[in-house]
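A.B. asks: Any chance you could fold what I've pasted below:
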Amino acid sequence: MNEEVKKYLNGLKKWKAELTKLRKIILECGLKEEFKWMHPCYTDNGKNIVLIHDFKEYCALLFHKGVLLKDSENLLVQQTENVQSARQIRFTDLPEIHELKPTIKEYIKEAIEIEKSGKKIEKKKTSDFNIPKELEQIFSENPNFKKAFKNLSAGRQRGYLLHFDKPKQSKTKLSRIAKNMERIIDGYGLNDCVCGLSKRKPNCDGSHKQLENCE
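C.D. replies: Next up is the predicted model:
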């Protein structure tokens, strides 16, 4: 077992049995085990195929090009509106994984074939996303804020644009922008960890786990 994966699994307080089982199923499909983005990641000829990760309410398989899968069993979930290519299969208990094992393998094998075929995903560019007029107004009034927004990664910008543009009422859009201005100025995305412990700002290096371990 990859030593980093072993450390990851041994450190889990929840979902250890479920993710250990998912790991076994994935390895039966002939993928190589690596550790990327602080999670077990499984590759074929250097190409990312699937990753396992844990959340408070569920654990999941994440297919890097899941949007291209046929999803014959209607299992795939788009984690957030801003995620264009990856898709999850979520689990909440071990029996569910046992029951879906044949299907999980089918999805993994299909994901491998998609990667081998060289299929690409046509992603929307940041310029394709609507900029709410409320945000444009604030940009014109606050050039430093506009500069901070433009300095964010493209993915972080898209996440905010979707979040700000979703409400129908202008006052709600303005409220969302105001609530996130400090995050944007500090370089954080909408869903970035802001525990204050990370040495890899604005990304999280898992330092917040220290807080969980003190509970």
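
A.B. asks: drop to CA atoms for contacts and neighbour counts, all remaining ones
C.D. replies: Noted.

A.B. asks: For this structure, just list every one of the helices.
C.D. replies: Assigned by DSSP state H, the chain shows helices spanning 3-10, 16-27, 94-117, 133-141, 143-151, 154-165, 170-185, 209-213.

A.B. asks: With residue 173 as the reference, measure out to residue 180.
C.D. replies: The spacing between residue 180 and residue 173, counted by CA to CA, to the nearest Å, is 11 Å.

A.B. asks: higher neighbour count, the two?
C.D. replies: Set residue 180 next to residue 173 and count neighbours by other CA atoms under 10 Å: residue 173 wins out with 20 against 16.

A.B. asks: Pretty sure that one sits against residue 165.
C.D. replies: Yes - at 6.6 Å, residue 173 counts as touching residue 165 under the criterion of CA atoms under 8 Å.

A.B. asks: what sits against residue 25?
C.D. replies: Applying CA atoms under 8 Å, 6 or more residues apart in numbering, we find residue 25 in contact with 101, 104, 105.

A.B. asks: Any idea how many residues pack against the second one?
C.D. replies: This points to residue 104. For residue 104, the number of neighbouring residues by other CA under 10 Å comes to 19.

A.B. asks: Tell me who's in contact with the residue sitting nearest the centre point of the chain.
C.D. replies: Centroid-nearest residue in the chain, with CA atoms, centre = their mean: residue 79, separated by 6.6 Å. For residue 79, the contacting residues are 87, 88, taking CA under 8 Å, 6+ apart as the criterion.

A.B. asks: quick one more, to check against the first:
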Amino acid sequence: MESKSDNKGIWKYSEKWEEELLLLKSIIDKTELTETTKWGGPVYVYNKKNVVGIGGFKDYFTIWFFNGVFLKDEKKKLINAQEDITKSLRQWRFTSKEEVNEKEILEYIAEAIENEKQGKIIKPAKKEAIVSELLNKEMAKNLALKEAFEKFSPYKQYEFLEYIETAKQEKTKISRIEKVLPMILANVGLNDKYR
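C.D. replies: Sure thing, here's the model as predicted:
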């Protein structure tokens, strides 16, 4: 039978670093952040926005900054734990209490809070909206088509528009529209059969 500590996920080593994490907590308690528990561990928020979290891993304990990408990091403390996955998150790792420098940590957290107040976040890349004049004409003539099209998620609408509008020639666009009209009316997404 699995013991309860097995499913703590990223906090499964927190007991190993109990004193160290309490030290980090005592430092963070001096800031204006509010402690909450998310994903089974302490996460500190400002105005409901995640600013920092702490946790113990196998070989180190860490404080992470949810929007650490914006920190100046003059002391070169922060690492991107998962290069491709996390755009914003940065970790500051420690292997002993001696490495914990309260003054530096408070400086970093103050900067993180300031960034939060300024609303610095990485916005997800937005796709350019595509307009299809031809499809709009068809929808103007055919209300059922318009209604059917509007039932699709924005993503699926985008797939249709992209498919029509990436055709170079007008006649290809028209033939593509002829192909997708029955699909739209039948409420079938462009790539549903491949999903």
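
A.B. asks: Longest strand in the second structure, by number of residues?
C.D. replies: With residue count as the measure and DSSP state E as the assignment, the second structure has strand 49-56 as its longest strand.

A.B. asks: What's the match for the residue nearest to the centre of the first structure in the second structure?
C.D. replies: If you follow residue 79 of the first structure across to the second structure using TM-score structural alignment, you land on residue 81.

A.B. asks: just to revisit the earlier point, after superposing, tell me the mean distance of the longest strand of the second structure to the first structure.
C.D. replies: If you overlay the two and look at strand 49-56 of the second structure, the average distance to its match in the first structure is 0.7 Å (mean CA distance after the TM-score superposition for the first structure).

A.B. asks: Just tell me the aligned range of that strand in the first structure.
C.D. replies: Correspondence between strand 49-56 of the second structure and the first structure is established over residues 47-54, with TM-score structural alignment as the criterion.

A.B. asks: what does the matching stretch contact?
C.D. replies: With CA under 8 Å, 6+ apart as the contact definition, stretch 47-54 of the first structure has outside contacts at 15, 19, 22-23, 39-43, 59-65, 108, 111-112, 115.

A.B. asks: got the contact list for residue 108 of the first structure?
C.D. replies: 26, 29, 49, 50.

A.B. asks: buried sites along stretch 35-51 of the first structure?
C.D. replies: Going by neighbour count (16 or more other CA atoms under 10 Å), the buried part of stretch 35-51 of the first structure is 35, 39, 40, 41, 42, 43, 44, 48, 49, 50, 51.

A.B. asks: ok, for the last one, nearest residue in space, not its chain neighbours?
C.D. replies: Once flanking residues are discounted, residue 51 of the first structure sits nearest to residue 41: 4.3 Å by CA to CA, 6 or more residues apart in numbering.

A.B. asks: Residue 26 is in contact with the one you found, correct?
C.D. replies: No - contact between residue 41 of the first structure and residue 26 fails when scored by CA under 8 Å: they sit 9.9 Å apart.

A.B. asks: which neighbours do those two share?
C.D. replies: Contact with both residue 41 of the first structure and residue 26 is made by no residue, according to CA under 8 Å, 6+ apart.

A.B. asks: most remote residue from the first structure's center?
C.D. replies: For the first structure, the C-alpha farthest from the mean C-alpha position belongs to residue 141; by CA atoms, centre = their mean, that distance is 33.0 Å.

A.B. asks: Give me the aligned partner of it over in the second structure.
C.D. replies: Applying TM-score structural alignment, one finds that residue 141 of the first structure falls in a gap with respect to the second structure.
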